[in-house]
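Enquirer: Okay, structure incoming, though there's no sequence with it:
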């Protein structure tokens, strides 16, 4: 198969996995299904994909990390910054040291520097995998935000540690001062490049569109190009392209608050980004499955490097490493929790007891994924003297096994751990929504009254009643949100029930409209152009109510 056929087969596998996971009589995480389909592709077509890590990083990671940074709740990111930084920085360093010594103890033939490199590359977590696993279980929103924030930041920490471990394995030397300075440069400059690039591009786009206009699809295409530009620019100055992409996404969310984009453009852009996210996430796991047979063959061939002849020792190593990673994460989470409790008590803040099942779920939720796969493939083939890089194939297989076993452990362990668990109270989302609706309703009524006044000044006397009646009807749509503020809880509850009933009725009416238009188009009573335009209007209204 050529490259185009392989790409099409992988896209087909992504589409098929979405249906297959719903057809199965038992619950199975989508990433595991996609990994299995990737292995089937490799086995059936006998043609592997030569995975270039640099191309993999460039094509897949910038847009996905950009989108994660764009959509992650910023209030949660700032509120829990202490816990997120403890996991993204402290836990990664603890994992590199603890898991590195564990791997070297398990496999003495693997040099300590290579063991540290393997530990570093399995330290970053993947929120995509855990999101698919927890889609049907009630994971606390705040915990999910912490896990997402951790995964956005720990990629750079793990990759920097991995880079220094590989350099130590190749050169035989390591400087803590040099490593610390390089880490500061890589992190701070990467973040700065992401912020500056996004602000500059957004300003240039706004200036050009204001003076010369723009095509309808330009903002969408620019949003797709921003993460690649930030990533490449950061890599050119030897900073973290990954952190640049994350910073670009976070900055984009603040740029969006200007509200200058057209509503239709926002709707179209959301659909485009959802499709990109679904396709890239799926292809990453399909690629992982496609690489699995070759990794297994290479590891079996090099198992003698570990001092054993039986290939089943590979499974022992993989299980031991996964258990070690889970215990390190559990210990770190418990210590961090105890420190937070002590700080809260010292400040006189109320402290709520955290259930042990939630603590254990935090440990199991440390699922590995794309960063681990792509990073371990960058291990050099040869040392400077021309000899093969020690235990390279074994390290690649063990990293792949960590990904698979962490997915399995999370998919098996998280649902029973979280099922029926009484979660700590979350921030009052309904209260925030009501506040936003009341503020929006007040602004809407003021805008209607202002526009009504301007229309009445220009309208003839015969049309005054028409404009007044129209304004009254529009104001009535928003007035009940202001009335709710002064009403009791029972009345507010009744208003919400009335809103839900009205929404169902409106959706039924829109479906009836759409079917009638399609019927007219099928019988050639209206043109395709007219039917598409009217159906698009109905679809936009339905998207609003859904």
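Expert: On my side now, so go ahead. Please read these numbers as outputs of a predicted model, since none were measured by experiment.
Enquirer: CA atoms for contacts and neighbours, from now on please.
Expert: Noted.
Enquirer: what's near enough to touch residue 185?
Expert: Residue 185 sits next to residue 239 when contact means CA atoms under 8 Å, 6 or more residues apart in numbering.
Enquirer: Now it: which helix or strand?
Expert: In the assignment (DSSP states H and E), residue 185 maps to helix 176-212.
Enquirer: Can you name the next helix or strand after that helix?
Expert: Downstream of helix 176-212 (by DSSP H and E), the next one is helix 218-236.
Enquirer: what about residue 439, neighbour count?
Expert: Around residue 439 there are 13 other residues, counting by other CA atoms under 10 Å.
Enquirer: re earlier: how much distance is there from the helix holding residue 185 to the middle of the chain?
Expert: Computed by CA atoms, centre = their mean, to the nearest Å, the chain-centroid distance of helix 176-212 equals 20 Å.
Enquirer: got the angle for that helix vs helix 218-236?
Expert: For the pair helix 176-212 and helix 218-236, the angle between their directions (axes from the mean of the first three to the mean of the last three CA atoms, to 10 degrees) equals 150 degrees.
Enquirer: in helix 176-212, what counts as buried?
Expert: By neighbour count, with 16 or more other CA atoms under 10 Å as the criterion, the buried positions of helix 176-212 are 182-183, 185-187, 189-199, 202, 205-206.
Enquirer: Could you do stretch 267-278 as well?
Expert: Of the residues in stretch 267-278, those scored as buried under the neighbour-count criterion (16+ other CA under 10 Å) are 269, 273, 276-277.
Enquirer: how about the residue most central in space within the chain, secondary structure?
Expert: Residue closest to the average C-alpha location in the chain (CA atoms, centre = their mean): residue 68, at 4.1 Å. In three-state terms, and counting by DSSP: H, G, I helix; E, B strand; the rest coil, residue 68 is helix.
Enquirer: So which of the buried residues of stretch 267-278 sit within helices?
Expert: Those of the buried residues of stretch 267-278 mapping onto helices are 269, 273, 276-277, per DSSP state H.
Enquirer: which among these gets closest to residue 29?
Expert: residue 277 (16.9 Å; CA to CA).
Enquirer: Ends of stretch 377-397, what's the gap?
Expert: Distance across stretch 377-397, first residue to last, is 10 Å (CA to CA, to the nearest Å).
Enquirer: so how far is it off the chain centroid?
Expert: Here the centre of stretch 377-397 is set off from its chain's centre by 31 Å, with CA atoms, centre = their mean.
Enquirer: Give me the buried positions along it.
Expert: By neighbour count with 16+ other CA under 10 Å, stretch 377-397 contains the buried residues 377-379, 389-397.
Enquirer: Take this one as well and set it beside the first:
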């Protein structure tokens, strides 16, 4: 029961931290508060103490987080921005591992060179969720934002695969660059193939289950939830990259679900569940890090570290030095990459160069992926001996994560202000363009079906008029959507206002409906199933109206 009670406390702390962040009068990234609260509940009177098996920790956190990153990232933009993305996600990762690895080994001799490389590798992945939380959604130029998102997606894979190789080399003492390069390519390719295959196979199974279960969304979502874990496990069993398998499975989902059609109810439910799961796992990862900090600090304080120091001040100095070294290397790399043709991170017209460099540099925030990987270092080696310097590695990685969050939360909001006059949103323009085409197609379909109904049915004059009126009302809605183009913006201002007012009035009506529904339920004038059915219908209609209201020109 103790572990169940601890899990309940941690889930409550996740919800509490998200609420407290919004109530604070200043901008504080949620991960910083979650780390603090995690350390707090580890102390009396709470004394929450959870020590997950590292493999279990890795399995619970990495696959779903990597899967959602891969699923969310726009594939077309990834292709067009592949050069700057690969420059950061692959080139910068190996550049950082090499330079920072040697620097860490020189500064902390107790860490062998492979262990120093492992620490540099695990610190390579960046967290775009934390960057968006710090800078604010929609405040970065679109191209720069997509490059940073693409980097965060791919460097998770490259950094964690390199981390695994370095960790094995650190324990065994055996390392060959030539063999490691060949093995890296083999496990990377194997992980990609397995991830794509599992995604296609599970979507096919999901489609078959939907037919047999009469399109029951709950069963389909369960199958969907299994995909990242199955891809990760299967890849690990075949000695290839489970990390890349989870990422590739997520990236494949967009195409596989388009080919193997999924129902609307299944898509809505799965979207909600994945948002909730990502929110909980991100929060739990940082809270668990905070939970470990008092124990790590006590272990470091009580045990003599082999380099002859147990000074917390010196350890904090190491954290700061590692962070500054990584920040400096990132700035240099971004500066050089931005000078190369077809690898720049800006759009046309070009953005101010210094804000771009500073934003790309301080966007190197470390987050949940780094944390999940470093916490998964085993307690014992294969021969049963304690894993060398495990607490030191976790402390240094945790310190760099925390420091990167703090520094970026101070710098990024000030830097992104320079982009206010340069922000463009091609996604918004694409939505307007696609809505116009979709609306015209819908109008044609409505008119065609209207004619079919009038020809097929034997109707009196009143019924014919009713069908025509309903069709005209629907066509008017779609016509307002189709008129929202930049070229006709002046003469369609009334249509824009009409759409916004329509959404606001519809939401007001739904809220009134919901209040009455609550009263009917409390007064036992309607049954529980009736209440739930009508409430779900209202929620869906309100979501639709809110989405329409957000699509403003």
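Expert: Nice, thanks for sending it over. Everything numeric here is computed off the predicted structure, so don't read it as measured data.
Enquirer: how distant is the strand or helix carrying residue 340 of structure 1 from the center of its chain?
Expert: Assignment of secondary structure by DSSP H and E places residue 340 of structure 1 within helix 313-346. The offset between the C-alpha centroid of helix 313-346 of structure 1 and the centroid of the whole chain comes to 23 Å, using CA atoms, centre = their mean.
Enquirer: Then stretch 292-301 of structure 1?
Expert: Averaged C-alpha coordinates place stretch 292-301 of structure 1 at 30 Å from its chain's average position (CA atoms, centre = their mean).
Enquirer: Next, the mean deviation of it compared to structure 2.
Expert: By mean CA distance after the TM-score superposition for structure 1, the fitted stretch 292-301 of structure 1 averages 2.2 Å away from its aligned residues in structure 2.
Enquirer: residues making contact with that stretch?
Expert: Counting by CA under 8 Å, 6+ apart, stretch 292-301 of structure 1 makes contact with 39, 42-43, 48, 311, 314, 393-394, 396-397, 400, all of which sit outside it.
Enquirer: Okay, and which of these map to helices?
Expert: 39, 42-43, 314, 393-394, 396-397, 400.
Enquirer: hmm, back to that, in the helix holding residue 340 of structure 1, which of the residues would be classed as buried?
Expert: Residues of helix 313-346 of structure 1 classed as buried by neighbour count (16+ other CA under 10 Å): 314, 317-322, 324-326, 328-330, 332-334, 336, 341.
Enquirer: Check the alignment and tell me where residue 51 of structure 2 lands in structure 1.
Expert: Counting by TM-score structural alignment, residue 51 of structure 2 lines up with residue 50 in structure 1.
Enquirer: Let's verify that match: helix, strand, or coil?
Expert: For residue 50 of structure 1, the secondary structure call by three-state DSSP comes out as coil.
Enquirer: Count the residues that sit near it.
Expert: Quick note: residue 50 of structure 1 (other CA under 10 Å) scores 8 neighbours.
Enquirer: do the one 4 residues further on as well
Expert: If you count neighbours by other CA under 10 Å, residue 54 of structure 1 ends up with 12.
Enquirer: Which secondary structure element is home to it?
Expert: Assignment of secondary structure by DSSP H and E places residue 54 of structure 1 within helix 53-71.
Enquirer: a helix runs through residue 86 of structure 2, doesn't it?
Expert: Yes. For residue 86 of structure 2, which was evaluated using three-state DSSP, the result is membership in a helix.
Enquirer: Residue 189 of structure 2 and residue 81 of structure 2: what is the separation?
Expert: Distance, residue 189 of structure 2 to residue 81 of structure 2, by CA to CA: 21 Å.
Enquirer: correction: residue 161 of structure 2
Expert: With the distance defined as CA to CA, residue 161 of structure 2 ends up 23 Å from residue 81 of structure 2.
Enquirer: same question, residue 175 of structure 2
Expert: With distances taken as CA to CA, residue 175 of structure 2 is found 34 Å from residue 81 of structure 2.
Enquirer: From the neighbour counts alone, determine which of these two ranks first.
Expert: residue 81 (20 against 14).
Enquirer: distance from the helix or strand containing residue 253 of structure 1 to structure 2 after superposition?
Expert: Element membership of residue 253 of structure 1 [criterion: DSSP H and E] is helix 241-255. Aligned to structure 2 and superposed, helix 241-255 of structure 1 gives a mean residue distance of 1.4 Å (mean CA distance after the TM-score superposition for structure 1).
Enquirer: Who are the packing partners of that helix?
Expert: In terms of contacts (3 or more CA pairs under 8 Å, 6 or more residues apart in numbering; DSSP states H and E), helix 241-255 of structure 1 is packed against helix 53-71, helix 141-171, helix 176-212, helix 218-236.
Enquirer: okay if I get these as JSON lines plus distance to residue 22 of structure 1?
Expert: Converted to JSON lines, those look like this (distance: least, CA to CA, whole Å):
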{"stretch": "helix 53-71", "distance to residue 22 of structure 1": "24"}
{"stretch": "helix 141-171", "distance to residue 22 of structure 1": "24"}
{"stretch": "helix 176-212", "distance to residue 22 of structure 1": "39"}
{"stretch": "helix 218-236", "distance to residue 22 of structure 1": "30"}
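Enquirer: how about these, which one is nearest residue 419 of structure 1?
Expert: Each of those was checked against residue 419 of structure 1 via CA to CA, and the shortest separation belongs to helix 141-171, namely 14.7 Å.
Enquirer: how big is the offset of that closest one relative to structure 2?
Expert: The superposed helix 141-171 of structure 1 is, by mean CA distance after the TM-score superposition for structure 1, a mean 2.2 Å from where its aligned residues fall in structure 2.
Enquirer: Next, count neighbours for residue 419 of structure 2.
Expert: When counting by other CA under 10 Å, one arrives at 16 neighbours for residue 419 of structure 2.
Enquirer: Would you confirm that residue 374 of structure 1 contacts residue 53?
Expert: Yes. Look at residue 374 of structure 1 against residue 53 with CA atoms under 8 Å: they come within range, at 5.4 Å.
Enquirer: And the two? Which one has more around it.
Expert: Remark: of residue 374 of structure 1 and residue 53, residue 374 carries more neighbours, 22 against 17, as counted by other CA under 10 Å.
Enquirer: residue in structure 2 matching the more buried one?
Expert: Aligning on TM-score structural alignment places residue 374 of structure 1 opposite residue 372 in structure 2.
Enquirer: That match belongs to a helix?
Expert: Yes. Counting by three-state DSSP, residue 372 of structure 2 falls inside a helix.
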